[in-house]
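J.: have a look at this fold, sequence not included:
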């Protein structure tokens, strides 16, 4: 079943949600997304990926205790073919996504986070398709933690087609997540999780 999910297929949101539920029951850990009308599988995170999300969660809790960084929450994304994305992290006010089922409304989302994986699809998925999908959805901030290039990029000012502002720093530098998040990240610890 995973081989099917690795090839892009055109599908509508309703059929995608049904297929994703079935696959999740059949294959533990299966994570599917629907971006640009194409079904894609998302690789399972490795330990360093998990540590990066843990690091970011701690920073968010310490800086903004009213917010929570949820992991692997499905988001209704894009207007074209009603996409479905599953970011590595979704920052919202604590509890704001309750009662919405498998795929939440993006309105309360302040920031989405992707941490690159070591697979052949990373460039297309995390650096091309995801920024466009999140900008089309109007999510204020897209944070890309790029383990391949050892850098962090903050995408802001979505205009409905793309993010108008992108700031990138190498690991070890500080980078500010502007409002509505308002947190500054010291990226020095990321050097330990490059792998």
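T.: Perfect, I can see it now. What you see is a predicted model; the values in this text were computed from it and never measured.
J.: use CA for all of it now, contacts and neighbours both
T.: Will do.
J.: okay, which residue is most central for the chain?
T.: Residue closest to the average C-alpha location in the chain (C-alpha atoms, centre = their mean): residue 87, at 2.4 Å.
J.: just the helices in the chain please.
T.: Counting by DSSP state H, residue ranges of the helices within the chain are 2-6, 13-26, 47-63, 122, 130-137.
J.: so which residues make contact with the shortest one?
T.: Here helix 122 makes contact (C-alpha atoms under 8 Å, 6 or more residues apart in numbering) with residue 116.
J.: for residue 5, what are its contacts?
T.: Neighbouring residues of residue 5 by C-alpha under 8 Å, 6+ apart: 32, 39, 40, 41.
J.: most tightly packed of the helices of the chain?
T.: Using mean count of other C-alpha atoms under 10 Å, the stretch among the helices of the chain with the largest mean neighbour count is helix 130-137, at a mean of 24.
J.: one step back: distance to residue 91 for the helices of the chain - can I get that in JSON lines?
T.: As requested, those are arranged in JSON lines below (distance: least, C-alpha to C-alpha, whole Å):
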{"stretch": "helix 2-6", "distance to residue 91": "27"}
{"stretch": "helix 13-26", "distance to residue 91": "22"}
{"stretch": "helix 47-63", "distance to residue 91": "9"}
{"stretch": "helix 122", "distance to residue 91": "22"}
{"stretch": "helix 130-137", "distance to residue 91": "13"}
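J.: the protein: strands as residue ranges?
T.: Counting by DSSP state E, the chain forms strands over residues 32-35, 38-41, 67-70, 74-77, 83-85, 89-93, 103-104, 111-115, 141-146, 151-158, 163-170, 174-177, 183-186, given from the N-terminal end onward.
J.: which one of these lies nearest to residue 133?
T.: Taking C-alpha to C-alpha as the measure, the strands of the chain were each checked against residue 133, and strand 74-77 came out nearest at 6.3 Å.
J.: for that closest one, what is the distance to the chain centroid?
T.: The gap between the average C-alpha position of strand 74-77 and the chain average comes to 10 Å, counting by C-alpha atoms, centre = their mean, to the nearest Å.
J.: so what does it touch, helix or strand wise?
T.: strand 83-85, strand 103-104, helix 130-137 (3 or more C-alpha pairs under 8 Å, 6 or more residues apart in numbering; DSSP states H and E).
J.: and here's the other structure:
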């Protein structure tokens, strides 16, 4: 008598990356807190302090008033970005996301949208400055976002990163607080940072 081989059912069990992403997407952060998924780590940040909000306001006011191309801006738009390795896609919420108003990218967009058409993202350093200086910079470059503006409060300087290639920007322009910083097309404006002092 021959033994009959029984096939084991094939199960598609979720990967660790799938479980992490599902956990992140079902997370309920306390009111005012911001949750992001960056390179396989869930980051929950407290509400920003008043200085952080003042810097964002100064930046947005100038871009809206001086930009050659009329810009749409969001301070809460979730971006779904490619990630490195086996991590799920990064889910990042920049302090400010700029896109030409003519594209109307935010209208009808889901909570987490792809970054296609985004002209620039901006971050103001806060409780975890190296997250903005390093991890988010790599995320934005890898996603091909043309410009990343970092207002570094601890260093009293602004960095404008441009020309993304792989997971890094190949061009950087620095200005100490108080010095002007030129933003290229589509903005074509000089950012006045005197009020950042």
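T.: Thanks, I have it. Because the structure is a prediction, the values reported are computed rather than measured.
J.: re the thing from before, I'd guessed the residue nearest to the centre of the first structure sits against residue 111; true?
T.: No: judged on C-alpha atoms under 8 Å, residue 87 of the first structure makes no contact with residue 111 at a distance of 9.9 Å.
J.: residues touching whatever residue of the first structure lines up with residue 34 of the second structure, list them.
T.: Under the alignment defined by TM-score structural alignment, residue 34 of the second structure is paired with residue 31 of the first structure. Applying C-alpha under 8 Å, 6+ apart, we find residue 31 of the first structure in contact with 20, 24, 41, 42, 43, 44, 86.
J.: out of the residues you listed, who's the most crowded?
T.: Within the contacts of residue 31 of the first structure, residue 86 tops the neighbour count with 24 neighbours, counted by other C-alpha atoms under 10 Å.
J.: quick check: the equivalent of residue 58 of the first structure over in the second structure vs residue 156 of the second structure, distance?
T.: Using TM-score structural alignment to pair residues, one finds that residue 58 of the first structure aligns to residue 61 in the second structure. In this structure, residue 61 of the second structure and residue 156 of the second structure are separated by 20 Å, where distance is defined by C-alpha to C-alpha, to the nearest Å.
J.: equivalent analysis for residue 64 of the second structure, please.
T.: Here the criterion is C-alpha to C-alpha. By it, residue 64 of the second structure lies 23 Å from residue 156 of the second structure.
J.: again with residue 57 of the second structure
T.: Taken as C-alpha to C-alpha, the span from residue 57 of the second structure to residue 156 of the second structure is 17 Å.
J.: now distance to residue 12 of the first structure too, for the strands of the first structure, in TSV please.
T.: Shown next, in TSV, are the strands of the first structure (distance: least, C-alpha to C-alpha, whole Å):
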stretch	distance to residue 12 of the first structure
strand 32-35	8
strand 38-41	9
strand 67-70	26
strand 74-77	12
strand 83-85	8
strand 89-93	23
strand 103-104	14
strand 111-115	23
strand 141-146	25
strand 151-158	24
strand 163-170	25
strand 174-177	34
strand 183-186	37
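J.: relative to residue 4 of the first structure, which of those strands is closest?
T.: Among the strands of the first structure, the nearest to residue 4 of the first structure by C-alpha to C-alpha is strand 38-41 (8.9 Å).
J.: how close does the closest one sit to the second structure?
T.: Taken against the second structure, strand 38-41 of the first structure registers an average deviation of 0.9 Å after superposition, with mean C-alpha distance after the TM-score superposition for the first structure.
J.: hang on, the earlier thing: in JSON lines: the helices and strands packed on strand 74-77 of the first structure, plus distance to residue 156 of the first structure.
T.: Listed next are those as JSON lines, based on distance: least, C-alpha to C-alpha, whole Å:
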{"stretch": "strand 83-85", "distance to residue 156 of the first structure": "18"}
{"stretch": "strand 103-104", "distance to residue 156 of the first structure": "21"}
{"stretch": "helix 130-137", "distance to residue 156 of the first structure": "9"}
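J.: which non-adjacent residue is nearest the aligned partner of residue 68 of the first structure in the second structure?
T.: Residue-level alignment of residue 68 of the first structure against the second structure, with TM-score structural alignment as criterion, gives residue 72. For residue 72 of the second structure, ignoring the flanking residues on the chain, the nearest one in space by C-alpha to C-alpha, 6 or more residues apart in numbering is residue 101 at 4.7 Å.
J.: distance of residue 78 of the second structure from residue 113 of the second structure?
T.: The value you get for residue 78 of the second structure to residue 113 of the second structure, if C-alpha to C-alpha is used, is 6 Å.
J.: equivalent analysis for residue 77 of the second structure, please.
T.: Summarising the geometry, the distance separating residue 77 of the second structure from residue 113 of the second structure, computed by C-alpha to C-alpha, is 8 Å.
J.: same thing with residue 164 of the second structure?
T.: If you go by C-alpha to C-alpha, the gap between residue 164 of the second structure and residue 113 of the second structure works out to 19 Å.
J.: who's more crowded, those two?
T.: More neighbours sit around residue 164 than around the other of residue 164 of the second structure and residue 113, counting by other C-alpha under 10 Å; the figures are 21 against 16.
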